[in-house]
Structure formats: structure tokens, C-alpha cells
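have a look at this fold, sequence not included:
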């Protein structure tokens, strides 16, 4: 998600004006031959509007203050955010603003509060924080389910309801589904190598080149061959008990990349110790070094007392406001 500052906004405006002017002038000159060419004048206006629409909206969204409940959620539940430098935290906040402005988050038989929306956005931002202008193109909505679901997207107590998240295909193209308890529990323990939100957004990073094949478009020529060779060898070998990578990774190439992405962002020091070369490949594909972030000295966590004024500015006590909204759900055992 490209962030827009004053310079970017001004450059976009100049380009839009130039393009619209060329179209309008061409229409006026060609109108000498036939008045029908005057149709280019409204087309020029349309071109200006189309070229300015996203940039202008993002510029306005980023200029808005960051809501207190979002800040409280990031501070209390997202360790990755807390460990970032102040500059990177500001970038993180701006990406959250843009994401939540452009992607609809809908609860299906469950309540979706601002804390839940913030965790969805954090799941989206963490994998792309190292990219300058990555776009989750095609994603329009995230559905939040009250629990795990089956192949028919139904939530019930049957043994088939084991899916915790998925990127929609076919008629659900452009939609992601996440189990709310699993989304929350993924951030409750940042060392268990499991985070369903990061997992599903890793699939979207992978999908950006058109195929969910376990090879993200961010893999350059130097990284592509050793990565493909490594994954191929991993999926061909016999997997036994005691693997440091979750068994679900060995389903196929796409799941291997998504599961390893959870591992990379949740327990980077462990991954690097177990396999330094694999960690280096992930660093190159994500343009990030989570070990440097999570392994740095812990920045003192801002503590808000239960009876203190809520940092969101509501005037309520923290225990009656954002603390209640940010209550953690119950983890699910199924993968």
C-alpha cells in the first residue's frame, strides 16, 4: 500500500494535470476536423479524476489522527509494533489507516470491534512493512467468523470445521475469511510460530504475481533458484516427528511459504538458529529482518492502569473502554 506524503501528492497532481491537458488540447485541435473530437474534453476530466482519486484519498486518510483505540490495541497486543523504531511505528500506523479505509471488515455472527479491525490490519501490515509500495490488489473484504469453519464456510461443532482462515477463490475471490479467536490468539503468543492473520496475508503476498505457488513476486533472481530448490527438496523428503516447522507446511509449496512466514515473523531468532540460510532467503523476500526487531532490547511497554483514563480520549476509564474492546479470545487447537 503506497503511502502518500505532500511531495507524492503534488507530483501526482502535476502528472494528472499534464495528462488531462494533453487530452483536452488534442480534442480541441482535432475538433477543427470534426466536432465529434470534442468528446475528448470530458474524457480529459475523467482522466484527471481517475488519476487523482486514490492518491488524494490516501493523502487525506493519512492526515487524520490515529484513533486511540487502535493505538491501545497495537501497544497491548502487537509486539512487532511495540519493538519498531518510532519512524517505523509511524509508517505502520499510516499503513493501518490506509488498509482500514480501503478494506471492508465484516463480522459473520460475531461482533467486530475496533480492536479486531486493528488486529486484521496489523496482520496485513507486518508482511509488507519492508516494501515501498506493495498493494493487496483485489482484496475488498475480510470476513470475521466466530470460530473455525468447514469447506462450505459453515461454523459448527462437526469434525470438518477445522479451517481457521482462508483466501477466497471463485465466487469468493477478493474475500478473506479469518476465525476471530484464532486471529486474536495469534497475537497473544508471539513465539509459538502461529499467526493465522499473517499466514493468510502471506498467501496474498504470494498471489500478487497471479499464482499462489509459494514463490512470491518479491523473490529476485538471486533468491528464486535456491528458494525453489529448497522447497522442492523439503516437500519430497519424508517428514517425521519433531520438525521445527509445522507439519502443515508440507501440504504444498504455497502452504510452506505461508507457514514459514508465520515462523519468520513470530520466532525469527529460532528460525535463524535452526537454518541460517533459510532465514536469509526469507529476509530477502520480505525485505525485513524480524530478528533485529524482536531481538532488540525490549522497549518498555506502556502500561495503562485499569482505572486510568483511556488513551483513546473517550473520557471513560480504561477498564470500561479499550481494555474491554481488546479482550483476548480463546485460542483454537486446530490448524
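Great, that's in hand. Just so it is clear, the structure is predicted and the values come from calculations on it, not from any experiment.

only C-alpha atoms from now on, for both contacts and neighbour counts.
OK.

ok but residue 74 is inside a helix, no?
Yes: counting by DSSP: H, G, I helix; E, B strand; the rest coil, residue 74 is found in a helix.

neighbours of it, just the number please.
Residues lying near residue 74 (other CA atoms under 10 Å) number 23.

same thing with residue 293?
Around residue 293 sit 19 other residues, with neighbours defined as other CA under 10 Å.

now residue 230
11.

same question for residue 189.
The local packing of residue 189 (other CA under 10 Å) involves 15 other residues.

try residue 324
11.

now residue 225
Neighbours around residue 225, by other CA under 10 Å: 11.

all helices of the protein, in order?
Shown for the chain, the helices assigned by DSSP state H span residues 6-30, 40-63, 68-77, 79-82, 86-102, 114-128, 180-188, 196-207, 221-236, 253-266, 268-274, 276-286, 290-294, 322-325.

tell me what the last one is packed against?
In other words, helix 322-325. Counting contacts by 3 or more CA pairs under 8 Å, 6 or more residues apart in numbering; DSSP states H and E, helix 322-325 packs against helix 68-77, helix 114-128.

for those helices, which one ends up most surrounded?
helix 114-128 (a mean of 23; mean count of other CA atoms under 10 Å).

contacting residues around it?
The contact list for helix 114-128 (CA atoms under 8 Å, 6 or more residues apart in numbering) reads 69-70, 73-74, 78, 80, 92, 95-96, 99-100, 105, 134, 180, 183-184, 197-198, 201-202, 205, 286, 322, 325-326.

pick out the residue nearest the middle of this structure.
In the chain, the centroid-proximal residue (CA atoms, centre = their mean) is residue 124; its distance is 1.1 Å.

related to what we said a few turns ago, turn the helices and strands packed on helix 322-325 into TSV, including distance to residue 147.
Output for the helices and strands packed on helix 322-325, formatted as TSV (distance: least, CA to CA, whole Å):
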stretch	distance to residue 147
helix 68-77	20
helix 114-128	14
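
included below, for side-by-side comparison, is a second structure:
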């Protein structure tokens, strides 16, 4: 009898926790964020007013589903705005979207090493963003400096936060392999892989303006190409028309 009581109590507690998690109220979009978005986020600026409203709602939905924490500084409004924008931009054309592969974002003031330390930059590889694994499963760690830079300069075709959210999209089929099944129909897979391998070969032969990191593997190519697509679509369309068309079909958007 005691075991039954304990089981019922535990079941009730777990149910309560899940209720609190999934009944978190989505807050209203702060009106003054509109002007900040117009200033800071080019993707938002290009949208029609009706679509801007939908972008706002998607931002607040995302912020209602994850927590954002920081290391050695206080979170500010712009941090939340840019993180939420980075989450929404790649999936804006998908009517219903949630990120089951992330529950929290941890923001560091600057780049960090593989041990998530940022005090000494002289002795180890520096990282601007990463999707966590193991004890950091369902966490994303971002450099605040890189987050801001991604929205300040589109000419360099880099946006660290969008890069990491594309990894999360890729991970939704349980594999970060550069073939995001949720974005691609089966018919796209073979031509996509051929295109990826051709583009990676060009990168590694120093015959492409796509960032060298995209030549590392298929997963990094997808994330790097997505940065390029959302940051400077006109240039991609001119220099890589086939890749641009494939990205536009996957993300269901023409920019």
C-alpha cells in the first residue's frame, strides 16, 4: 500500500512539473521592441506589417518555451531580441514550429574554449557557439559578442546564432548530419548531397567564397550555407544559384 501511495505521489509531482513547463504563459510583445527590430534585424525590416506581427508572435512563443541565462553579466533586452530572432528566421515560413532539441540558451560575454572557459584565450581554440551534448544536452552556448556581430555585418555572411539554430533543426531527426529530414522531402536528398559534396570540394580547393569552415563536414556545410543564405541572399543567388534555389526550397522562403 505504501508503494502505491508513493507511486501516486510521484506521478502527481511529475504531472505537475510537466503542467508548469507546458502551461508557461506567453508574454505580450513589448511595443518598443518593434523599433529595435527595425534597427537591428534586416530580415524583420523586409517583412510586410502583417508578417512583422507574425514574427513578433513567433519570437514571444520561443521566449516562452526556453530560458536564457548568462555568465558574468546581466541579460538585456537586446540579447533576448537577437536570440529569439535567430531562432525564428530559419523557420519563419513554417506555420507551426517548436524546438524540442533546446530548452535553454547560455550566453557568454565572449568566445570560449572547449572547457567553456573564456578568461584565457591564448592557449586553446576559441568557440563562438555550440549545441551542447552530454550534461549540456538541450542547451545552446553562445558568445554574446558573436551574437551581436552576426546582426551588425551581413557582408561577411556570418551569423553564429542562426548557424547554431540550423544545427538544432538538423538534430530534430536525432542526427546532426547535414540532412535535415524535417526540411527536405526524400526527393531532395540525392541532389542535395551531390551539391553539398561539389560545394565542399570547391571550398577545400579554395575556389569558393563560402566560409572555409563549411568544408569541414556536411553538417557544418549546411549551417555555414544557411548563414550565407539568410545574411546575403542576393550574393548567394548570383554566385551559387543552384545552392540558393535548394536553400530557398528547404526553408520555403525567397529572399
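Looks like it came in fine. It should be emphasised that the depicted structure is a prediction, and the values quoted were computed from it without experimental measurement.

just to revisit the earlier point, between the helices and strands packed on helix 322-325 of structure 1, which one is nearest to residue 49 of structure 1?
helix 114-128 (27.8 Å; CA to CA).

buried residues in stretch 203-220 of structure 2, which are they?
Buried residues in stretch 203-220 of structure 2, counted by 16 or more other CA atoms under 10 Å: 203, 210-212, 214-215, 218-220.

out of the residues you listed, which is nearest to residue 24 of structure 2?
Nearest member of the buried residues of stretch 203-220 of structure 2 to residue 24 of structure 2, counting by CA to CA, is residue 219, at 32.7 Å.

map the closest one onto structure 1.
Here residue 219 of structure 2 is matched to residue 254 in structure 1, going by TM-score structural alignment.

wait, that match touches residue 216, no?
No: using CA atoms under 8 Å, residue 254 of structure 1 is not in contact with residue 216, being 9.4 Å away.

anything in contact with each of the two?
Common neighbours of residue 254 of structure 1 and residue 216 (CA under 8 Å, 6+ apart) are residue 206.

could you report the neighbour count for residue 160 of structure 2?
Residue 160 of structure 2 is flanked by 26 other residues according to other CA under 10 Å.

which residues does the counterpart of it in structure 1 contact?
Aligned by TM-score structural alignment, residue 160 of structure 2 pairs with residue 196 of structure 1. For residue 196 of structure 1, the contacting residues are 164-165, 178, 182-183, 186, 262, by CA under 8 Å, 6+ apart.

rerun at 10 Å
Residues near residue 196 of structure 1 by CA atoms under 10 Å, 6 or more residues apart in numbering: 123, 164-166, 178-180, 182-187, 202, 258-259, 262, 335.

can I have the buried ones of those residues as a PyMOL selection?
Of those, the buried ones can be selected in PyMOL as follows, counting by 16+ other CA under 10 Å:
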select buried, resi 123+164+165+166+178+179+180+182+183+184+185+186+187+202+258+259+262
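
what's around residue 185 of structure 2, how many residues?
Residue 185 of structure 2: 11 neighbours (other CA under 10 Å).

show me what contacts it?
Neighbours of residue 185 of structure 2 in contact, by CA under 10 Å, 6+ apart: 249-250.

what is the equivalent residue in structure 1 for it?
So, by TM-score structural alignment, residue 185 of structure 2 is matched to residue 220.

so that match versus residue 140 of structure 1, what's the distance?
Look at residue 220 of structure 1 and residue 140 of structure 1: by CA to CA, to the nearest Å, they are 28 Å apart.

for residue 283 of structure 1, same thing?
Distance from residue 283 of structure 1 to residue 140 of structure 1, counting by CA to CA: 28 Å.

try residue 210 of structure 1
On the measure of CA to CA, residue 210 of structure 1 and residue 140 of structure 1 end up 16 Å apart.

residue 58 of structure 1 too?
As judged by CA to CA, residue 58 of structure 1 and residue 140 of structure 1 stand 16 Å apart.

likewise for residue 9 of structure 1?
Where residue 140 of structure 1 is concerned, residue 9 of structure 1 sits at a distance of 24 Å (CA to CA).

now do residue 83 of structure 1
Applying CA to CA, the value for residue 83 of structure 1 to residue 140 of structure 1 is 30 Å.

same deal with residue 228 of structure 1?
Note on residue 228 of structure 1: its distance to residue 140 of structure 1, by CA to CA, is 30 Å.

and residue 84 of structure 1, what pairs with it in structure 2?
In structure 2, residue 84 of structure 1 lands on residue 47 (TM-score structural alignment).

check contacts around its match.
Applying CA under 10 Å, 6+ apart, the residues near residue 47 of structure 2 are 38, 53-55.

redo these as CSV? Include distance to residue 80 of structure 2.
Compiled in CSV, those are given as follows (distance: CA to CA, whole Å):
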residue, distance to residue 80 of structure 2
38, 15
53, 17
54, 17
55, 14
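
from those, which would you call buried?
Buried by 16+ other CA under 10 Å: residue 55, out of the contacts of residue 47 of structure 2.

farthest-apart pair in the contacts of residue 47 of structure 2, please.
38 and 54 (14.5 Å).
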